[in-house]
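In: Could you work out the structure for the sequence below:
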Amino acid sequence: MSTSDLQVTRKSPVTTVAAILGLIVLITLVAAPYWAGRADMRLMGEIFLYLALASLWNLMAGYAGLVSVGQQAYVGFGGYMLFALTMFGGLHPIGAIAVAGVLGAVIALPVAFLIFRLRGAYFAIGTWVIAEVFRLSFAQVSALGGGSGSSLPVGIVRSLASSRAGREHLSYWLALASAVIVIAAVYFFMRSRSGLALMAIRDNEMAAGSLGIEIWRTKFIVYIVTSALTAMIGALIFLQKLRISPDAAFSVNDWTAFVIFIVVIGGIGTIEGPIIGTLVFFLLRETLADLGTIYLMVLGVVAIVLMLKAPKGIWGLIRSRFDLELFPLSYRVKPNKPLRKC
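Out: Here you go, the predicted structure:
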């Protein structure tokens, strides 16, 4: 067999079937306001927002090697920018979400220049310290309620839609759109030359640098973009909640610990991992939430067992056994024509 009889491709029958099924699922989810109840839409909206946060954290930690435990800084920042821009800037909430993302990128610039001086565990601790600085700073802003927080005025809420059902539908569609946009952005970024450089940096930073890849610049861009999108997700989260406070906005448990749990059990460094991890997390939460602190203990036990038995997460275990890839990132070599039997 000569090289002309072979072709390098990312596609496979599995990815084609996955794309078709994914499109069917997406159409079904878009139509959810016409077949699902209010409680179901709220739950699904929360799932989509956590999926978006987990995919963004996975892009940083799983691909860029930037293990942050302070992404709640940008969740809370985005939420507070939504309140400030709508209450004092007169912006429509949807416009405020977009501006919150831009401001998230702006505020991430000096933060990145500061914490990129740190490595490993020091980087992780530095991101948490920055998040605490954000929390303490916003707790001093009396115009936004100080330490007790504030609620979004009724007039601003009604500007989304005239009816309660319309507002709930819009919030649901925005949450779904955020998850789809983030996953698509991560997918197409990882298929680009920058994504290939990012994976090279993750696998061997020294070797990637010797090949001319600009390591600092690549990681810097990932951090800024991730922070901007996280701020937009934070604005969406608190648009749904309609109330914000420093402790809720900058909660390390809600916006970082649970997100890390989702990525670790699903499979870090894969696009499929956060999707599976989010589904598992919410299945456990809805099943065990009434158990109080036992619920958190179960989450911890599940995480420990999976890290011991399947270090690459649930999807990593499935992929290693069945050679599956729903989002085609890896290259495969296959013959142009079926091989003849001898």
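
In: Only C-alpha atoms from now on, for both contacts and neighbour counts.
Out: Noted.

In: out of everything not next to it in sequence, what's closest to residue 259?
Out: Closest residue to residue 259 apart from its sequence neighbours, by Cα to Cα, 6 or more residues apart in numbering: residue 54 at 5.2 Å.

In: My guess is the one you found contacts residue 265. True?
Out: No: with contact defined as Cα atoms under 8 Å, residue 54 and residue 265 do not form a contacting pair (11.4 Å).

In: all strands for the protein, in order.
Out: Applying DSSP state E to the chain gives strands spanning 6-9, 150-151, 243-244, 332-335.

In: which of these sits most buried?
Out: The highest mean neighbour count among the strands of the chain, using mean count of other Cα atoms under 10 Å, belongs to strand 243-244: a mean of 21.

In: for comparison, sequence B:
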Amino acid sequence: MTTTDFNVQRSSPASRITLVLGAAWLVMATTLPFWGEASWMREMVEFSCYFIFAMMWNLLAGYGGMVSVGQQAFFGLGGYLMLALSDLGGINPFVAIPLAALGAGVMAVPLSWIAFRLQGGYFAIGTWVIAEVLRLTVANIAAVGGGSGTSLTALRGLSRLVRQQTTYWIAVACVVACIVGIYLFLRSKQGLALQAIRDNPVAAESQGIAVGRMKLRVYMVAAAGCGLAGALYFVGNLRISPDAAFGVNWTAFAIFIVVIGGIGRIEGPMVGAVLFWLMNKFLADYGTWYQMGLGLLAIAVTLFFRQGLWGVVQGWIGSSLFPTQRVLVVSAPSASAARGPAAERAGSAAPTALSPPCAQNS
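Out: You can find the predicted model right below:
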């Protein structure tokens, strides 16, 4: 008679080290206003907006398989909803940030009725058309400044230091909430269902997954996240215009960040956002050469590192910092007591890690 031990592992040494480093980063980030410079806080707020937007695009396209080039629609909606709630509705702009994100998520429902009628490349182009329609619509609303835009006046009563510190802390909180929320979602059954839909919608539906409902939920969550990034960005910028809010560059930069870092990986937008921020900070003064550099880097990574830079690193270290898969560890059968202790020790083997197909992480 033999016995076999089974164990499901959902963490790794690398993930535990990541938890410790993340806690240390959080302590450093939350205390930065007390020892850092004001310019550092502004840089962090801008970085947070790019990062959150890229994470939402990665969730939508990398995990959900819905490639959109019009997510700037919800970025702009978040910014303008924040402005309307603050300047016209009398709500504190910092309170208006999550409300604007919620509003962008709600607006995704009627817009999905149009977008979800399209598939593949038509879906991507359709989302861009939706964003352009929203841009033109907002440009004709005089109450929010029309085509020339307007300034956020609801923060005039606050000192510059208080405004910068509050905006910064909200940005840090939004980054943490974004990472933790997406990580927990991808580790859940719904996260596995989403990846199954991405790989094969027909097969996923045949297994009882509500494909349409899941896509709508992810579309709403991605819209709310993009709206959160937009509201946060324009609270820090203090001025908004249709061209700045609904510009296609937002999605173009998000695609660049995700593709460079590694699409379909939580670590991908992190690596890509840091690299994009460094290039933007130190090379932006070179003008068109900077744009060419971004394009050449994207082409090189697409041709030679199709899994992104983090995909290469993950292949080297053989582990993920944010493991979302379930790893089945099986111990070899051990002999019964009748065979004696020596035989039992001889029959035991090292654990073998198996990753079931349904739990594979892209």
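
In: ok so, going back, can you put the strands of structure 1 in a markdown table and add distance to residue 31 of structure 1?
Out: Output for these, formatted as a markdown table (distance: least, Cα to Cα, whole Å):
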| stretch | distance to residue 31 of structure 1 |
| --- | --- |
| strand 6-9 | 34 |
| strand 150-151 | 30 |
| strand 243-244 | 28 |
| strand 332-335 | 36 |
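
In: Next, count neighbours for the residue in structure 1 that residue 282 of structure 2 lines up against.
Out: Here residue 282 of structure 2 is matched to residue 287 in structure 1, going by TM-score structural alignment. A count of nearby residues for residue 287 of structure 1, using other Cα atoms under 10 Å, gives 11.

In: gap between the two ends of stretch 237-256 of structure 1?
Out: Chord length of stretch 237-256 of structure 1, first to last residue, is 14 Å (Cα to Cα, to the nearest Å).

In: Any buried residues in it, and which?
Out: The neighbour-count check on stretch 237-256 of structure 1 (16 or more other Cα atoms under 10 Å) flags 237-240, 242-246, 248-252, 255-256 as buried.

In: got it, and stretch 73-89 of structure 2?
Out: Residues 73-87 are the ones in stretch 73-89 of structure 2 that count as buried (16+ other Cα under 10 Å).

In: do stretch 98-109 of structure 2 as well
Out: Within stretch 98-109 of structure 2, the residues scored as buried using 16+ other Cα under 10 Å are 98, 99, 100, 101, 102, 103, 104, 105, 107, 108, 109.

In: you'd agree the fourth one is up against residue 231?
Out: Yes: Residue 101 of structure 2 lies in contact with residue 231 (Cα under 8 Å); the separation is 7.3 Å.

In: how about the nearest residue to the residue most central in space within structure 2, chain neighbours excluded?
Out: For structure 2, the residue nearest the mean C-alpha position is residue 55 (1.2 Å; Cα atoms, centre = their mean). Counting by Cα to Cα, 6+ apart, residue 269 is the residue found nearest to residue 55 of structure 2 once chain neighbours are left out, at 6.0 Å.

In: Looking for the alignment partner of the one you found in structure 1.
Out: Using TM-score structural alignment, the equivalent of residue 269 of structure 2 in structure 1 is residue 274.

In: Which residues are in contact with its match?
Out: 51, 54, 55, 58, 262, 263, 266, 267, 268 (Cα atoms under 8 Å, 6 or more residues apart in numbering).

In: Could you check how far it is from residue 223 of structure 1?
Out: Taking Cα to Cα as the measure, residue 274 of structure 1 falls 18 Å from residue 223 of structure 1.

In: just to revisit the earlier point, who has more neighbours, residue 54 and residue 265 of structure 1?
Out: residue 54 (33 against 28).

In: Out of the buried residues of stretch 237-256 of structure 1, which is nearest to residue 329 of structure 1?
Out: Nearest to residue 329 of structure 1 out of the buried residues of stretch 237-256 of structure 1 is residue 256 (Cα to Cα; 26.6 Å).

In: Trace the closest one over to structure 2, please.
Out: Under the alignment defined by TM-score structural alignment, residue 256 of structure 1 corresponds to residue 251 in structure 2.

In: and if you look at residue 300 of structure 1?
Out: Matched by TM-score structural alignment, residue 300 of structure 1 corresponds to residue 295 in structure 2.

In: Distance check, the match of residue 282 of structure 2 against residue 280 of structure 1.
Out: Look at residue 287 of structure 1 and residue 280 of structure 1: by Cα to Cα, they are 11 Å apart.
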